[in-house]
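K.L.:
sequence-free structure coming up:
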């Protein structure tokens, strides 16, 4: 992953909420907006946005992924950063959209320019806004484990941003577990095509996280959160899950959802 140059803090940004946030975890999107607005930014949310095309792309259907992504290109016309509360979706937009349209003389330059403005939320808070939560009021002490999706970890370096943010929060103790670097078994359509393998993978992830004694798992990727959270609930495992945006908002002085 190449070293990235970060611009000064802007006055305005776009939020690309992702389809999973929109449909299943809307609170994470609202809390992402609150975090950005608290830093003085105006947040724009284009109503026509939908999916980044990752499910089709990772299933080997680039034509379908291109069709989905094409509908998004014109929605972010202003030269503002595009903040995404999902490392895997941000990685799709930043790294794979330019490849999808590499042979298109019109959409290709659009996708490449837009990709350069895409930031995962944790990355944007740390590297562009340079937030400092060290002086935030400390609620009751809390021990957590961090989960970073495979794509977010490898394409966007999101684990490093999550670690830095969690470790800076007063009253929060982050512990690592044996299977932290492993896939949770979601993998987009992988969990639908290979449910038995996916189920075994998420069971290992939950057991490893629970072995630390932590009762909360924090992640910046909703697909992983839904997979881990639902599996933990079915097993009766003492493990709550929370999106990074909601956790940061709650632990840095915002009101609990």
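P.N.:
That came through fine. Since this is a predicted model, take the numbers as computed values, not measurements. Numbering: from 1, shown residues only.

K.L.:
CA atoms for contacts and neighbours, from now on please.
P.N.:
Fine.

K.L.:
Tell me the buried residues in stretch 29-44?
P.N.:
Residues 29, 30, 31, 32, 33, 34, 35, 36, 41, 43 are the ones in stretch 29-44 that count as buried (16 or more other Cα atoms under 10 Å).

K.L.:
quick one: furthest residue from the center of this structure?
P.N.:
residue 105 (30.4 Å; Cα atoms, centre = their mean).

K.L.:
For it, give its distance to residue 163.
P.N.:
Using Cα to Cα, to the nearest Å, one gets 40 Å for the distance from residue 105 to residue 163.

K.L.:
host element of the residue lying closest to residue 211 once chain neighbours are set aside?
P.N.:
Nearest residue to residue 211, sequence neighbours excluded (Cα to Cα, 6 or more residues apart in numbering): residue 177, at 7.8 Å. Using DSSP states H and E, residue 177 sits within no helix or strand.

K.L.:
Do I have it right that residue 177 meets residue 204?
P.N.:
No - the pair residue 177 / residue 204 is not scored as a contact, 11.1 Å apart, by Cα atoms under 8 Å.

K.L.:
ok, now which ones touch residue 75?
P.N.:
46, 48, 49 (Cα atoms under 8 Å, 6 or more residues apart in numbering).

K.L.:
can you check residue 176 too?
P.N.:
The contact partners of residue 176, by Cα under 8 Å, 6+ apart, come to 145, 146, 212.

K.L.:
got CSV for the residues you listed, with neighbour count too?
P.N.:
Formatted as CSV, the contacts of residue 176 follow (neighbours: other Cα atoms under 10 Å):
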residue, neighbour count
145, 24
146, 22
212, 15
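
K.L.:
between these, which is nearest residue 110?
P.N.:
residue 146 (34.4 Å; Cα to Cα).

K.L.:
For the closest one, which three-state class applies?
P.N.:
Here residue 146 is strand, with the state taken from DSSP: H, G, I helix; E, B strand; the rest coil.

K.L.:
Setting aside sequence neighbours, what's the nearest residue to it?
P.N.:
Using Cα to Cα, 6+ apart and skipping the chain neighbours, the partner closest in space to residue 146 is residue 218 (5.0 Å).

K.L.:
A further structure is provided below for comparison with the first:
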């Protein structure tokens, strides 16, 4: 049974993710801020690496198993494992037990870590019962939310980010016509089938632009970078950010695929 009481803060191991670490560290700091405000004690294990999803998706099972064992060992000490990514959280929660099911030394350890792993907005609402955030945007902003495939289909992340976003002052949340349709990133899919990926993301940017939204939000950096890059190449005006940046009120960094001058 995991430690979770008002008197003793639960310990949370933050799984930063590769893309956050390499391309958007601000998301990691925003995640820490949100988790601390939700009454958690945060640690970021310096032995963590990739979750192994690229290897797993590409069929390199042996490499994926090696990475899974390393992640499990790094995060076993904590009450919870939380990631600002539906795809990474789903890899640990859904696929680690599958990868290590036949390993008598690791199967139970994989199950234990999987059972306490959550995507960040799901953890805040479903585990910590966070009803809202105290954030006010400087001006009226229309935002839309893209449901990433892994977060939605493997973890059931749908209402959680929207319920939190609905409590932000000066933020109007609208919906795309097809918010649940893939953006075309798909991890290794976009590198193996770039032409198909481009068609998919182009349809997504048209859906985004049709809403007239000022801001596009999502919970996975892969999706965000893919959509932001396409929006910029098409000259569209919608800014792109990870949802935790808005929820934490930490928007000092330029939008994804944006420049510092885009802030002025």
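P.N.:
Received, thanks. In this text, all values refer to a predicted model and were calculated from it rather than measured experimentally.

K.L.:
Of the contacts of residue 176 of the first structure, which are still contacts in the second structure?
P.N.:
Contacts conserved in the second structure for the contacts of residue 176 of the first structure, counting by both residues aligned by TM-score structural alignment, their matches' Cα atoms under 8 Å: 145, 146, 212.

K.L.:
doesn't residue 217 of the second structure fall inside a strand?
P.N.:
Yes - counting by three-state DSSP, residue 217 of the second structure is part of a strand.

K.L.:
Can you verify my assumption that it contacts residue 241?
P.N.:
Yes - Residue 217 of the second structure lies in contact with residue 241 (Cα under 8 Å); the separation is 5.3 Å.

K.L.:
what sits in contact with each of these two?
P.N.:
The contact lists of residue 217 of the second structure and residue 241 share residue 224, where a contact means Cα under 8 Å, 6+ apart.

K.L.:
Among these two, which residue is more densely surrounded?
P.N.:
Counted by other Cα atoms under 10 Å, residue 217 of the second structure and residue 241 do not tie: residue 241 has more neighbours, with 27 against 22.

K.L.:
For residue 171 of the second structure, see how far away the more buried one is.
P.N.:
According to Cα to Cα, residue 241 of the second structure stands 14 Å off from residue 171 of the second structure.

K.L.:
just residue 237 of the second structure next, same as before
P.N.:
For residue 237 of the second structure relative to residue 171 of the second structure (Cα to Cα), the value is 17 Å.

K.L.:
likewise residue 220 of the second structure?
P.N.:
Relative to residue 171 of the second structure, and taking Cα to Cα, residue 220 of the second structure is found at 21 Å.

K.L.:
Which one's more surrounded, the two?
P.N.:
Each of residue 220 of the second structure and residue 171 has its neighbours counted (other Cα under 10 Å); residue 220 has more, 27 against 20.

K.L.:
In this structure that one contacts residue 84, no?
P.N.:
Yes - counting by Cα under 8 Å, residue 84 is a contact partner of residue 220 of the second structure at 7.0 Å.

K.L.:
The residue nearest to residue 211 of the first structure -> the second structure?
P.N.:
Using TM-score structural alignment, the partner of residue 177 of the first structure in the second structure is residue 176.

K.L.:
which ones are touching that match?
P.N.:
144, 145, 146, 207, 208, 210, 211.

K.L.:
Include distance to residue 245 of the second structure when you put those into JSON lines, please.
P.N.:
Formatted as JSON lines, the contacts of residue 176 of the second structure follow (distance: Cα to Cα, whole Å):
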{"residue": "144", "distance to residue 245 of the second structure": "14"}
{"residue": "145", "distance to residue 245 of the second structure": "13"}
{"residue": "146", "distance to residue 245 of the second structure": "15"}
{"residue": "207", "distance to residue 245 of the second structure": "23"}
{"residue": "208", "distance to residue 245 of the second structure": "19"}
{"residue": "210", "distance to residue 245 of the second structure": "24"}
{"residue": "211", "distance to residue 245 of the second structure": "21"}
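
K.L.:
closest to residue 109 of the second structure among the residues you listed?
P.N.:
residue 146 (33.0 Å).

K.L.:
Show the contacting residues for that closest one.
P.N.:
Counted by Cα under 8 Å, 6+ apart, residue 146 of the second structure has contacts 176, 179, 180, 216, 217, 218.

K.L.:
can you rerun that using 7 Å?
P.N.:
Contacts for residue 146 of the second structure (Cα atoms under 7 Å, 6 or more residues apart in numbering) come out as 179, 180, 217, 218.

K.L.:
Equivalent analysis for residue 43 of the second structure, please.
P.N.:
Residue 43 of the second structure makes contacts with 12, 13, 14, as judged by Cα under 7 Å, 6+ apart.

K.L.:
now residue 41 of the first structure
P.N.:
Residues near residue 41 of the first structure by Cα under 7 Å, 6+ apart: 11, 12.

K.L.:
For residue 15 of the first structure, see how far away it is.
P.N.:
Note on residue 41 of the first structure: its distance to residue 15 of the first structure, by Cα to Cα, is 11 Å.

K.L.:
Kindly report the same for residue 32 of the first structure.
P.N.:
From residue 32 of the first structure to residue 15 of the first structure the distance is 8 Å (Cα to Cα).

K.L.:
what's the answer for residue 166 of the first structure, then?
P.N.:
Relative to residue 15 of the first structure, residue 166 of the first structure is positioned 22 Å away (criterion: Cα to Cα).

K.L.:
can you check residue 247 of the first structure too?
P.N.:
Look at residue 247 of the first structure and residue 15 of the first structure: by Cα to Cα, they are 18 Å apart.

K.L.:
what number of residues lie near the residue mapped onto residue 156 of the second structure from the first structure?
P.N.:
Counting by TM-score structural alignment, residue 156 of the second structure lines up with residue 157 in the first structure. Residues lying near residue 157 of the first structure (other Cα under 10 Å) number 18.

K.L.:
How many residues are close by the residue nearest to residue 200 of the first structure when sequence neighbours are not counted?
P.N.:
Closest residue to residue 200 of the first structure apart from its sequence neighbours, by Cα to Cα, 6+ apart: residue 185 at 7.7 Å. Neighbour count of residue 185 of the first structure, defined by other Cα under 10 Å: 25.

K.L.:
Identify the residues contacting residue 185 of the first structure.
P.N.:
191, 198, 199, 201, 202.

K.L.:
quick one: what helix or strand has it in it?
P.N.:
Residue-wise, residue 185 of the first structure maps onto no helix or strand under DSSP H and E.

K.L.:
Could you do residue 197 of the first structure as well?
P.N.:
Residue 197 of the first structure belongs to helix 195-210 when assigned by DSSP H and E.
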